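1. Have a look at this fold, sequence not included:
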């Protein structure tokens, strides 16, 4: 049974989204850089009783990411839904970062998602169905978060490109834009945010949203 692939499966949104999809009985593939992170998230969704595959990979290393995604497809089939949740979040102002630092942020925030889509979206399109979701943020750019603002603008453009290329073949590309710091028990509780991912995945095609904004206000 095809399932869900979570890239950036650490504490917070990644873990909450994994739990949410596991609750619906989907097999789960968890991808993260750290083995400890993978073990903790796998343990968190174990009570759901679904098959769980863990794969250690850096989202900025295309060979590692491709290998992890190929492992997921080999184990569970072409996923029903892929969630790209990796991000490099740091405060930086105009002119503060080196070119290398900006490229590092761009690689995590945008290029990793692009490479994941390049690996999986064509197979989803060939099947005629699939969902590709990216965790977004910064609905408005902020001068104290320059690299993150640029990256999240890149995410929106990537989603638009994926929708243009693969939407007609049945692949729903969308982002969940989170406008605040994620923390349990707050207006930005990760379990509440995870509901957006499930809703996007289950939306009827004629009602597809390309972006959902979580502001923390009801």
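-> Received the coordinates, thanks. Every value quoted in this text rests on a predicted model; they were computed, and no experiment measured them. Numbers count the residues shown, from 1 in each chain.

2. make it CA atoms for all contacts and neighbour counts henceforth
-> Will do.

3. Counting residues, which helix of the protein comes out longest?
-> Secondary structure of the chain per DSSP state H: the longest helix is helix 146-166.

4. I'd like to know which elements it is packed against.
-> Packed against helix 146-166 by the contact rule (3 or more C-alpha pairs under 8 Å, 6 or more residues apart in numbering; DSSP states H and E) you find helix 99-106, helix 112-127, strand 130-137, strand 171-178.

5. putting a second one here so we can go through both:
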């Protein structure tokens, strides 16, 4: 058994796209994979998929905004798999909870701050052990709106921007201690989930002329902004192994800047 085969990655926000792809990428390199998300039945399916590929994984149904439950889950994972050597954090916000800047209220911001608090709580739990071993990786996935805001997800972007700032600070603070922190902002569409995104927008009665739909359409129509989950997972692996930068943006960042300029002059996205 190699050294890699004795390690564990925790994937917080394990969905069928990026989270599963990250687990698969680390699993192919011998890591045990602990999958964390809300839906137990979906996680069970992921465990079966990974097992069919020869990857050892476990399912842990947890709401990451419930900090006590998250800490208990991380302890459970350590008891089951041993030390946590890598942490991926990328729980999404659902479209129904996101809103434009003019619609932000304390109540609408609260669930997004829950995602921020979950990131801090997860790092708080795993980082001491990583520093003691002088080995570990903290990986965060977020939308490009953490850097260049788009209107339909302004409250989510506020939390993501804070997480990104946290990652930048961690990268500088802990690099000399053998622990890596890095982020992949996504400036585009994860094409495997494109149909689900469209359904979500339909379900909330968004139509052409609505800013959220126009912004989605701009991403949908720009092929340079189409990304696969595997690309993202491979990018995280490269960041964690080379450790020569804290961030790599995937997709087409120019879209977000263009949307911002169009919003300022009041023209529809195109």
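-> Nice, I can see it. This is a predicted model, so every value here is computed, not measured.

6. How about the longest helix of the first structure, which residues are buried there?
-> Residues 146-156, 158-160, 162-163, 166 are the ones in helix 146-166 of the first structure that count as buried (16 or more other C-alpha atoms under 10 Å).

7. ok so, going back, and the helices and strands packed on helix 146-166 of the first structure: which comes nearest residue 32 of the first structure?
-> Proximity to residue 32 of the first structure (C-alpha to C-alpha) singles out helix 112-127 among these, at 12.0 Å.

8. Now that closest one on the second structure. Mean distance?
-> Helix 112-127 of the first structure, aligned to the second structure and superposed, deviates on average by 0.6 Å (mean C-alpha distance after the TM-score superposition for the first structure).

9. Next up, the contacts around residue 74 of the second structure.
-> Contact partners of residue 74 of the second structure, counting by C-alpha atoms under 8 Å, 6 or more residues apart in numbering, are 122, 125.

10. Need the counterpart of it in the first structure.
-> Using TM-score structural alignment, the partner of residue 74 of the second structure in the first structure is residue 69.

11. Is it correct that its match falls within a helix?
-> Yes: counting by DSSP: H, G, I helix; E, B strand; the rest coil, residue 69 of the first structure is part of a helix.

12. measure it to residue 59 of the first structure for me?
-> 11 Å (C-alpha to C-alpha, to the nearest Å).

13. Contacts only, for the counterpart of residue 175 of the second structure in the first structure.
-> Correspondence of residue 175 of the second structure to the first structure, assessed by TM-score structural alignment: residue 167. Residues near residue 167 of the first structure by C-alpha under 8 Å, 6+ apart: residue 173.

14. swap in residue 155 of the first structure?
-> By C-alpha under 8 Å, 6+ apart, residue 155 of the first structure lies in contact with 109, 110, 134, 136, 175.

15. The second one - how many residues pack around it?
-> Think residue 110 of the first structure. Applying other C-alpha atoms under 10 Å, we find 25 other residues in the vicinity of residue 110 of the first structure.

16. Surely it and residue 154 touch.
-> Yes: Residue 110 of the first structure is within contact range of residue 154, at 6.1 Å (criterion: C-alpha atoms under 8 Å).
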